[in-house]
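Q: model this:
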Amino acid sequence: MPARLIASQLRTCLGDGAETFAALLAGRSGIGPLRHGEPTALNVAHGYHVEDGATRAFAASRWVADCARRAIADCGLDPRRRRMVALVGTGLRELAAVEAYATGGAAFPAHRLHFGDAVRAAVPGLHEVVTVSNACSAGGHVLALAEDLLMLGEADAVLVCGVDAATESMLAMIGRVADHPTDAVRPFDADRQGVLLGDGAVAAVLMPDDHAGPALARIVATGLSCDAHHETAPAVPGIARAMRDALARGGRDPAEVDLVVAHGTGTALNDPAESEAIRQVLVAGGGDPLVTAVKGATGHTSGAAALVNVDVAWRCLAGGRVPPVVGLRRPLPEGAGLRFATTATASTPRLVQCDAFGFGGVNAVTLVEAP
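A: Coordinates of the predicted model:
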């Protein structure tokens, strides 16, 4: 069942939502030297960091709490007067805080791996707070859960959040699969070198589709799949199935999608697979969508990535401009025939597809349109 997006607050290495979108339109990246861990040991020299001047421990909790507080203030809802559930999607939870505690030798408060305490403190009166750790598509999965809660009447409003902070253990993992340190994320580029992590947090408020107040966008549907094809490698059939599921749930034709905010990790396997899935589902269905992606500017924000894409989508709908794929200089051969945005483009899309794919084949695709 569709839902109304009535507020959205974002934090990336580029700033808040408006600052991030302005940087994307300008083709500006937030990449900088790695600030956590030893670059030589990790084989990672760069990152897309949020710096708030505070300790690294529980940074993810601070960022998501701040976004949640601002989103609730924007929409003016009082959770104490209605049943509002909060869902937090994440890939790493508070692993950065665990690492900080391990270094200091102190015992880690295990319940703070989740974000219930932080979100409840920021938004008093919430009916429930649930943390969903579901890899890099976690933000899309909590969107789908929010749609279900509203459709079933189990909540009057849902605060949907996504957050992750870069961790040394995750940095070590991406460093070990690269021959040389990646200098920047280049989605869909023939010379892409691999992915880099980006800090990020998002909080959005969803209301039922019959909500009569102002809204930023309409969440048409979210499609899911879990193909379990491989521990890390994506599979075209699973990605395509999530796309088709979103279209079927939303009652939409592939030809109606005129913008894709792609997952676009800049990795050897993801970008060709995503390109082929777009070709099989949307292009074969009569569409010719413009394709953009944000990770060249923000890094891979993991559990927040799906909701970052949704925030960008509603701004494209509202402003009539689509940002370029930052870092894309020469499109990959597997992307032949797709229209990648290489400059900021004047366009008012009707229907935007937002992609998010995670390790283990957990895929989420969300369709967004103007309110």
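Q: contacts and neighbour counts: CA atoms only from here.
A: Will do.
Q: What residues sit buried inside the helix or strand hosting His141?
A: Element membership for His141 (DSSP states H and E) is helix 138-151. Neighbour counts over helix 138-151 (16 or more other C-alpha atoms under 10 Å) mark 138-144, 146-151 as buried.
Q: run this one through as well so I can compare:
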Amino acid sequence: MSVLIASSVLRTCLGDGPQTFAALLAGRDGRSPLRPGYPQQLRVAYGYQVDGPAGPYAASRWLADCARRAVAAAGVDTRNVRLACLVGTGLRELSTVEATAGEDLAGVPAHRLHFADAVRAAVPGVGDVVTIANACSASGHALALAQDMVELGDADAVLVCGTDAMTTSMLAMIGRVVDEPTERVRPFDRDRHGVLLGEGAAAVVVVPDHGRPALGRLLATGLSCDAHHETAPSPEGIVRAMRDALTRAGARPADVGLVLAHGTGTALNEPAECAALCEVLLAGGADPLVTGVKGAVGHMSGTAALANLDVALRCLATGSVPPTVGLRVPLAEAAGLRLVREEPAPLPPGLVQIDAFGFGGVNAVTLVGAP
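A: The predicted structure follows:
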């Protein structure tokens, strides 16, 4: 059984959801020099940062704003609706801990690493609030759990959120795994050099299908956790997640018209993702368009799946698919895939597939359709 997405709110380096989508259609990106204060030794000079100083508990503040607006847009009244909340994140409030390093860490209580306080302050009357720290597919896993909760009657509605702020430790990692510092994210490009971090937050409200207005239909999320390698993706694990999504949705590969790819611009992700798309979709009779957003907003860690979802919903609403910012010459492994580049493309009929893959082979693939 499918459920509905009643609202979606996004905040990226490019602005809110409408501003981000307009920038994507125009082929613009939100890359900027890293904020002052990051060490020179990081070998990272750029990021896709939310405007203004981050400061302590930035991820919580961005999350609270998106959560409040998503609940209001969905028309959910917590006085008579059992609203639960699931927050997907890759880094939690690690940036706040890092900023306090060398000082008294008692000033960062353990429960503030999670987001219950932020959500409860923004959405009075919300029920259970659970934080899922599940790498870069965290908010995709939260979507899967939200659908289960609504279908099983464990909640009348579920607020699904994602949030992440940039951290020095993650910047240090991405700066040390490339031969030369990465200048920009170039998904599916032959000459891609690596990933850069993005930050921001997103929130959607998932509700039962009772004939109410909605932005889209959440059909299914397929999951896999293959533990293939600490960081390297496994095409076989991604294939399992894609097939799981199709099976749960009762859909065929040929039903998929558009893929919002994970597309990190790294040496290993793109060949693995291309191989999985060819094995599952192309071999199954599909010929979808494929696009990605990380060239414009960076890698938003645990928020990545919901950022893709917001863009997918706007594709369904407008009939337009934005190009992959940063893509000039496709890599050889993408032969046969209809990558969207340079100009927006008309949305093909069919479902939209949203890919999100994380370290350790924690994968989530979501299928959505028109309401």
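Q: Give me the mean deviation of the helix or strand following the helix holding His141 of structure 1 from structure 2.
A: Per DSSP H and E, helix 138-151 of structure 1 leads on to strand 157-164 as the next helix or strand towards the C-terminus. Averaged over the aligned pairs, strand 157-164 of structure 1 sits 0.4 Å from structure 2 after superposition, using mean C-alpha distance after the TM-score superposition for structure 1.
Q: got the angle for strand 157-164 of structure 1 vs helix 138-151?
A: Angle of strand 157-164 of structure 1 versus helix 138-151, following axes from the mean of the first three to the mean of the last three C-alpha atoms, to 10 degrees, is 170 degrees.
Q: For the next helix or strand after strand 157-164 of structure 1, which helices and strands make contact with it?
A: Next helix or strand after strand 157-164 of structure 1 toward the C-terminus (DSSP H and E): helix 168-176. If contacts are counted by 3 or more C-alpha pairs under 8 Å, 6 or more residues apart in numbering; DSSP states H and E, helix 168-176 of structure 1 sits against helix 39-42.
Q: contact partners of the helix it packs on?
A: 45, 168, 171-172, 175-176 (C-alpha atoms under 8 Å, 6 or more residues apart in numbering).
Q: cool, and stretch 109-125 of structure 1?
A: 61-62, 64-66, 68-69, 72, 78-80, 86, 88, 93-95, 126, 129-131.
Q: Show me which parts of it are buried, residue by residue.
A: 112-116, 118-120, 122-123, 125.
Q: quick one: Leu113 of structure 1 from Leu171 of structure 1, how far?
A: 19 Å (C-alpha to C-alpha, to the nearest Å).
Q: Please apply the same query to Leu92 of structure 1.
A: Distance, Leu92 of structure 1 to Leu171 of structure 1, by C-alpha to C-alpha: 12 Å.
Q: what's the answer for Thr12 of structure 1, then?
A: 18 Å.
Q: The two: who's more crowded?
A: The neighbour count for Thr12 of structure 1 versus Leu171, taken as other C-alpha atoms under 10 Å, is higher for Thr12 (26 against 22).
Q: right, and the more buried one touches Leu197 too?
A: No - taking contacts as C-alpha atoms under 8 Å, Thr12 of structure 1 lies outside contact range of Leu197: 11.3 Å.
Q: can you pull the contacts of the closest residue to Leu143 of structure 2 other than its chain neighbours?
A: Leaving aside its sequence neighbours, Leu143 of structure 2 sits nearest to Val160 (C-alpha to C-alpha, 6 or more residues apart in numbering; 6.5 Å). Taking C-alpha under 8 Å, 6+ apart, we find Val160 of structure 2 in contact with 85-88, 139, 142-143, 146, 203-206.
Q: Please repeat the previous calculation with a cut-off of 6 Å.
A: 85-87, 203-204 (C-alpha atoms under 6 Å, 6 or more residues apart in numbering).
Q: export those residues to CSV and tack on secondary structure?
A: What follows is those, written out as CSV (DSSP: H, G, I helix; E, B strand; the rest coil):
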residue, secondary structure
Cys85, strand
Leu86, strand
Val87, strand
Ala203, strand
Val204, strand
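Q: Highest neighbour count among the residues you listed?
A: Ala203 (34 neighbours).
Q: what residue of structure 1 matches up with that one?
A: Aligned by TM-score structural alignment, Ala203 of structure 2 pairs with Ala203 of structure 1.
Q: Roughly how far does that match sit from Val123 of structure 1?
A: Per C-alpha to C-alpha, Ala203 of structure 1 is found 12 Å from Val123 of structure 1.
Q: Likewise for Gly337 of structure 1?
A: 47 Å.
Q: Then Ala41 of structure 1?
A: The gap separating Ala41 of structure 1 from Val123 of structure 1 is 40 Å, by C-alpha to C-alpha.
Q: do the same with Gly285 of structure 1
A: Gly285 of structure 1 sits 43 Å away from Val123 of structure 1, going by C-alpha to C-alpha.
Q: And the helix holding His141 of structure 1 against structure 2, how far off on average?
A: Looks like 0.4 Å for helix 138-151 of structure 1 (mean C-alpha distance after the TM-score superposition for structure 1).
Q: And for Asp51 of structure 2, the neighbour number?
A: Other residues within reach of Asp51 of structure 2, judged by other C-alpha under 10 Å, total 13.
Q: what are the ranges of the helices in the stretch 51-200 of structure 1?
A: 59-75, 95-104, 116-122, 138-151, 168-176 (DSSP state H, counting those that start in this stretch).
Q: Between those helices, which one is closest to Ala215 of structure 1.
A: For those, proximity to Ala215 of structure 1 was assessed by C-alpha to C-alpha; helix 59-75 is nearest, at 9.1 Å.
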